[in-house]
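Asks: Quick check, what structure comes out for this input:
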Amino acid sequence: MTPDLFGEIDPPQRLLMGPGPVNAHPRVLRAMSADLLGQFDPEMTAYMNQVMALYRPVFGTANRWTFLIDGTARSAIEASLISLVAPGDTVLVVDFGRFGLLLTEILERIGAVIETVSAPWGQVVPLADIETAIARTRPKVVATVHGDTSTTMAQPLAGLGDLCRISGALSYVDATATLGGMAMQADTWGLDVVTGGLQKCLGGPSGSAPITISDAAAERIFSRRHVEKGIRRDDIVDGSGVRIGSNYFDLAMIMDYWSDKRLNHHTEATTMLYGARECARVALGEGLEARFARHAAAGRAVVAGARAMGLTVFGDDAHRMTNVTGILIPEGVDGERVRARMREDFEIEIGAAFGPLQGKIWRIGAMGYNAMKHKVLITLGALESVLRAEGFAVPAGAGVDAALEAWGA
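Replies: Have a look, this model is predicted:
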C-alpha cells in the first residue's frame, strides 16, 4: 500500500522499555507545545537562566556554567571533547563498553593521543587501575562514561576527580544514560565536565543535552580562544595556533551566548529548551533521592523477574545500572523474533545489543516516566507470554510475582 505522504503523523502508542529513548513525561510534551519566542526576548533569556538554575541540583553542582547544548546527547559529548582537547594532547579513556569506544572515535578525529584503561564488557574499571594508568600516561584529560547502556554497567566515579586533580588532568564524564536516574555528584566527586541527555532517565525527547562545566575546565576552554591578526572571530584557535574543528560545538562561543553578554552564536532551540526545563522541574518536584530510589526499585524488579523466569542476567551485580538490565537470550530462542512479537502483540519495545553482545542479550530499560511498577510488570508479563509461545518453558506468573516482591524490598 502506498503510504499517505500528506496524512497526519499518528505513531502507535508503544511502551518503550529499551535502553532509550523512553516515553516522554506528559508534562514535558505539554511544555513543548508552548508558543515560540525570539532568542533575545527577555522572557526567553529568563527561561535560559531558569534552566541553568534547575540543572545545577540535577548535576549535583554549583557550577556557574550549567546550560544546554542544542542537539542530541552526542552533541554535548563532542562539544566537550573538541573544546577541551587540542591535537596532540594525551587523553586517557576509561573504556568498558560501546560508548567508551565512542569517546575514542571522537578523540581520533580531534587528533588526540589516546590511551585506554579497559575492562571486559560486563565489568567496570577499578579505581586503582585508573590511578595506575594516569601515572603512566600523564593525560591532560581523563574521559569516561558513567552508565554504558551497551553493557548495562555503571562506572563508579567517587575518587576519579581527586586522581585527576593530583595529576593536573581535567575529567570528562558522559552521563547520558544515568542523569536524573542515578546519583550524580559533580562537585563532591570533583568532576570537571559532565554531559547528559533528556531521552533516558530525565523522561524527555532526544534533542537537547544538559552540560555542566567547572571553573577549571571553563578556564581551559576560554584559554584556547584568542584572535590573531588575519583570523576571523569564528576561526577560533587553540594556544598553538591550531583551529578548533567546529564552530557550532565551540563551547567558548556557546558559553558567551549563555552568559550575560548574550553574544549571538545560534538560534536557541526554543521548544527543546521548554522541554528540558520541564524535565528538570519534574525531577526536582519528585525529589532526586525519591527518583533515584524509584529507578533502583524498577531495576531490582526487572532483575528479579527475569531470574524468576529462568533467565540469566548479564554482567556484574555490584555495578549494574539501575535503569537498564541485560538479559541473556536463552539457547534456542530467536532473540529478534521475541522482540518483534513483543512489539507486534503487546506494543512494547525492548532493546537488542551492540558489538560482542549483539544477538546475545536483550536490554530492558525502566527509566524516567517508564520506571513505574505497572510498566515493569506489564513488560515482564508480556515477555513471559512471548517466551512461552516461542517454546521456552517459563513458570507461570513467576516473573511478575518476583518483580512485585522485589519492588518493595
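Asks: Every contact and neighbour count from this point should use C-alpha atoms.
Replies: Fine.
Asks: For Gln155, which residues are in contact?
Replies: 124-125, 145-147, 319 (C-alpha atoms under 8 Å, 6 or more residues apart in numbering).
Asks: gap between it and Ala283?
Replies: Applying C-alpha to C-alpha, to the nearest Å, the value for Gln155 to Ala283 is 23 Å.
Asks: Ala371 too?
Replies: Taking C-alpha to C-alpha, one finds Ala371 at 13 Å from Ala283.
Asks: do Val333 as well
Replies: Taken as C-alpha to C-alpha, the span from Val333 to Ala283 is 39 Å.
Asks: More neighbours: which of the two?
Replies: Set Val333 next to Ala283 and count neighbours by other C-alpha atoms under 10 Å: Ala283 wins out with 24 against 13.
Asks: Could you report the separation of the most centrally placed residue in the chain from Arg291?
Replies: Central residue of the chain (C-alpha atoms, centre = their mean): Thr176, 1.0 Å from the mean position. Going from Thr176 to Arg291 by C-alpha to C-alpha gives 16 Å.
Asks: Flag every buried residue along the longest helix seen in the chain.
Replies: Secondary structure of the chain per DSSP state H: the longest helix is helix 288-308. Across helix 288-308, burial judged by 16 or more other C-alpha atoms under 10 Å covers 288, 291-308.
Asks: Same check on stretch 257-265?
Replies: Those would be 257-258, 265, for stretch 257-265 by 16+ other C-alpha under 10 Å.
Asks: And for stretch 173-192?
Replies: Neighbour-count burial for stretch 173-192, counted by 16+ other C-alpha under 10 Å, picks out 173-186, 189-192.
Asks: Over to stretch 35-42?
Replies: Neighbour-count burial for stretch 35-42 [16+ other C-alpha under 10 Å]: Gln39.
Asks: got a list of contacts for that stretch?
Replies: Stretch 35-42 is contacted from outside by 43-45, 262, 267-268, 270-271, using C-alpha under 8 Å, 6+ apart.
Asks: one more time with 7 Å, if that's ok
Replies: 44, 267-268, 270 (C-alpha atoms under 7 Å, 6 or more residues apart in numbering).
Asks: helices or strands next to the very next helix or strand once past the longest helix of the chain in the packing?
Replies: Using DSSP states H and E, the helix or strand that follows helix 288-308 towards the C-terminus is strand 324-328. Packing partners of strand 324-328 (3 or more C-alpha pairs under 7 Å, 6 or more residues apart in numbering; DSSP states H and E): helix 288-308, strand 361-365.
Asks: Second input sequence below; structure requested for side-by-side comparison:
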Amino acid sequence: MQRALFSRSALLAQQAAAALDSPLASRSAPLLQRLDRSMSSVTIPPPACMLRPLEAPLRYLFGPGPSNVPPRILAVGAKPIIGHLHPEMYEIMNDIKRGIQYAFQTENNMTISMSGSGHAAMECAVFNTVEPGESVLVAVNGIWGERVAEIAERMGANVHRMVKTPGGYFSNKEIEQAVEKHKPVLFFLTHGESSAGLCHPVDGIGDICRKHNCLFLVDTVASLGAAPIFMDKQNIDILYTGSQKALNAPPGTAPISFNERACHKMFNRKTKPVSYLFDMTHLSNYWGCDGKPARLIVYVTHYVPHWCCNVVTTVISSHVLQDLRLPSVTTIAIPDGYEWRELLAYIMKHHQMEMTGGLGPSIGMVMRIGLMGYNCEKTNADMALNALADALKNCKKSKA
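Replies: Below you'll find the predicted structure:
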C-alpha cells in the first residue's frame, strides 16, 4: 500500500517536472505549488514493515479457538467486494440467516449474524433484553458466566450469581430454586464452558424459565457444531455463537437468534439499549427481520462465508466429569512438576502447534487442547499427543 502510494507520488512529481517545460507552465504554477507543499508535508517516512509483503506462518491451531480454516473457505475471501446495500448482498444475508437457523435448529425469524466476536453477541443479548434495575441470574462455573455478570452489572442490572468451581454443573433443581428466589428477567448459562472443558446439560432448563416468566440465554461459542443443541426443542429464548471455532469460518462474526418471547421483551422496553451499535431495532431492520417492506437503516454488513458443523470426537482425560466433557475443547491436568508455559512454548517452537493454558479461574490448573471442525481428524489427535509427549520428555521437570 505504501509502496503504491509513493510510486504514485513519484509519478506526479515527474508529471509536474514535465509541466514546467510546457507552454502551460505559468498557468499550472499554483497547482504545482500546492503539490509541492503536500509532498513536503510528509515528514514521517513509511515504516519498512509496510514495504514488505505480508507473511503468515503455517500453524496447527489446536487450542480453544480459532481453528484452522479449510481452503475452500479461505478461497471465498478472494471473491469480489460488493456494497452492503446491493441486492446481491441482501440475498447473501438471507442465505446466511437460513444457514444460522439450520445450525441453531430454530425457525426464529429474528436470526442474524453480527459483526464482532461471540463477545459482541453476548453483549447484544444482555443490552437488548435487560433494563437498569432488573434482576438477572447468572450461572458461573468458568470465565464466561462471570463475564456476563459483569456486563449486566455495568449496565445497571441487579445481578445474582450461582457459583460452582470450574468444571462444576448446576442441577435443574438448583436452577429452579434460584429462579424462584431472585425472580430474574434473564437467566444465563454457558453450554460450552471453554475455560473448564465442560458441556453443560440444557434439557429442562427452558421449561423452568418459561414457568417463571424468565428468558433463557445460552452461550454456545465453544460448542455449536461440536455438541448437540436444539434451540426450539429445548425452549432456548436467546442463543448465540462465534464463527471461529467448530463452525470453521474466520473470526469476526457472531450468529445470534431471538425467539418471540425474547422479541416481546426486547421491543417493549421503557429505555433504549445502552449500546447503539448493538441495538436490535437497527440490526433487525438491516437483516430484514422486522417485517418492514424496505431495509431503511444503513448499517455495516455482517457477513460470514460458510457454516461448517463437523462433530469433534477426540477426548483426552481431564478433571471434568466423563459424561459432561466439551467435545471441542479438552482440558487436561497440568502434569506434576512441570511449568505449563514451558510446555506450551516448546510445543509451539518445535511442532508449530498452538495449545493453551487455562483461562480465568482455570489458569494454572489445566492445559486446553481443541480439535474442532476442519481439525477434527485422528491424525491431528495423534500429532497433538506426540507433541505433548515430546514436550514432557524434553522440558525440565522441577523438584516440586
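Asks: picking that back up, which two among the contacts of stretch 35-42 of structure 1 are spaced furthest apart?
Replies: Greatest spacing in the contacts of stretch 35-42 of structure 1, by C-alpha to C-alpha: Met44 and Thr267 (11.4 Å).
Asks: quick one: Ser214 of structure 1 and Asp192 touch, right?
Replies: Yes. Taking contacts as C-alpha atoms under 7 Å, Ser214 of structure 1 lies within contact range of Asp192: 4.8 Å.
Asks: In terms of helices and strands, where is Leu247 of structure 2?
Replies: Using DSSP H and E, no helix or strand contains Leu247 of structure 2.
Asks: Over to Val142 of structure 1?
Replies: strand 141-145.
Asks: Can you name every helix or strand that that strand contacts?
Replies: In terms of contacts (3+ C-alpha pairs under 7 Å, 6+ apart), strand 141-145 of structure 1 is packed against strand 90-95, helix 98-110, strand 170-174.
Asks: Distance from the helix or strand following it to the middle of the chain?
Replies: Next helix or strand after strand 141-145 of structure 1 toward the C-terminus (DSSP H and E): strand 147-148. Averaged C-alpha coordinates place strand 147-148 of structure 1 at 8 Å from its chain's average position (C-alpha atoms, centre = their mean, to the nearest Å).
Asks: what do you get for stretch 26-36 of structure 1?
Replies: 22 Å.
Asks: same thing with stretch 314-322 of structure 1?
Replies: The answer for stretch 314-322 of structure 1 is 17 Å, by C-alpha atoms, centre = their mean.
Asks: where do the helices sit along the stretch 251-400 of structure 2?
Replies: Here the stretch 251-400 of structure 2 has its helices, by DSSP state H, counting those that start in this stretch, at 260-266, 280-286, 340-351, 378-394.
Asks: wait, which of these is closest to Lys183 of structure 2?
Replies: helix 260-266 (15.3 Å).
Asks: which residues of structure 1 does the closest one align to?
Replies: Counting by TM-score structural alignment, helix 260-266 of structure 2 lines up with residues 215-221 of structure 1.
Asks: List of residues touching the matching stretch?
Replies: 83-84, 170, 192-193, 252.
Asks: how about 10 Å then?
Replies: For stretch 215-221 of structure 1, contacts defined as C-alpha atoms under 10 Å, 6 or more residues apart in numbering pick out 63-65, 80, 82-85, 169-172, 191-193, 212-214, 223, 238, 250-253, 255.
Asks: What are the buried residues along it?
Replies: For stretch 215-221 of structure 1, by 16+ other C-alpha under 10 Å, it's 217-218, 220-221.
Asks: so who does whichever residue in structure 1 pairs up with Leu189 of structure 2 touch?
Replies: The alignment partner of Leu189 of structure 2 in structure 1, by TM-score structural alignment, is Thr144. With contact taken as C-alpha under 10 Å, 6+ apart, Thr144 of structure 1 is in contact with 92-96, 99-101, 103, 155, 157, 160, 171-175, 194.
Asks: Format the buried residues of stretch 215-221 of structure 1 as CSV; extra columns: distance to Glu349 of structure 1.
Replies: CSV is the format used below for the buried residues of stretch 215-221 of structure 1 (distance: C-alpha to C-alpha, whole Å):
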residue, distance to Glu349 of structure 1
Ala217, 39
Ala218, 40
Arg220, 42
Ile221, 40
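Asks: Let me know the closest of these to Ser75 of structure 1.
Replies: Checking those against Ser75 of structure 1 by C-alpha to C-alpha gives Ile221 as the nearest, at 16.4 Å.
Asks: Just the buried positions in the helix or strand hosting Ala406 of structure 1, please.
Replies: Assessed by DSSP H and E, Ala406 of structure 1 sits inside helix 398-407. Using 16+ other C-alpha under 10 Å as the test for burial, helix 398-407 of structure 1 gives 398-404, 406-407.
Asks: Closest to Arg27 of structure 1 out of these?
Replies: Looking across those and measuring by C-alpha to C-alpha, the closest to Arg27 of structure 1 is Trp407, at 25.3 Å.
Asks: how many neighbours does the residue mapped onto Thr116 of structure 1 from structure 2 have?
Replies: Aligned counterpart of Thr116 of structure 1 in structure 2: Arg161 (TM-score structural alignment). By other C-alpha under 10 Å, the residues close to Arg161 of structure 2 number 17.
Asks: so how far is Leu326 of structure 2 from the closest residue to Arg161 of structure 2 other than its chain neighbours?
Replies: Nearest non-adjacent residue to Arg161 of structure 2, counting by C-alpha to C-alpha, 6 or more residues apart in numbering: Val138, 5.0 Å away. Val138 of structure 2 is 20 Å from Leu326 of structure 2, where distance means C-alpha to C-alpha.
Asks: Distance of the counterpart of Gly332 of structure 1 in structure 2 relative to Cys395 of structure 2?
Replies: When structure 2 is aligned by TM-score structural alignment, Gly332 of structure 1 is paired with Gly337. As judged by C-alpha to C-alpha, Gly337 of structure 2 and Cys395 of structure 2 stand 10 Å apart.
Asks: So for these two, which residue has more residues nearby?
Replies: More crowded of Gly337 of structure 2 and Cys395, by other C-alpha under 10 Å: Cys395, with 15 against 11.
Asks: And for the counterpart of Asp279 of structure 2 in structure 1, the neighbour number?
Replies: The equivalent of Asp279 of structure 2 in structure 1 is Asp250 (alignment by TM-score structural alignment). Counted with other C-alpha under 10 Å, residues neighbouring Asp250 of structure 1 total 24.
Asks: again with Arg59 of structure 2
Replies: 12.
Asks: go on, the one 3 residues further on?
Replies: Neighbour count for Phe62 of structure 2, taken as other C-alpha under 10 Å: 25.
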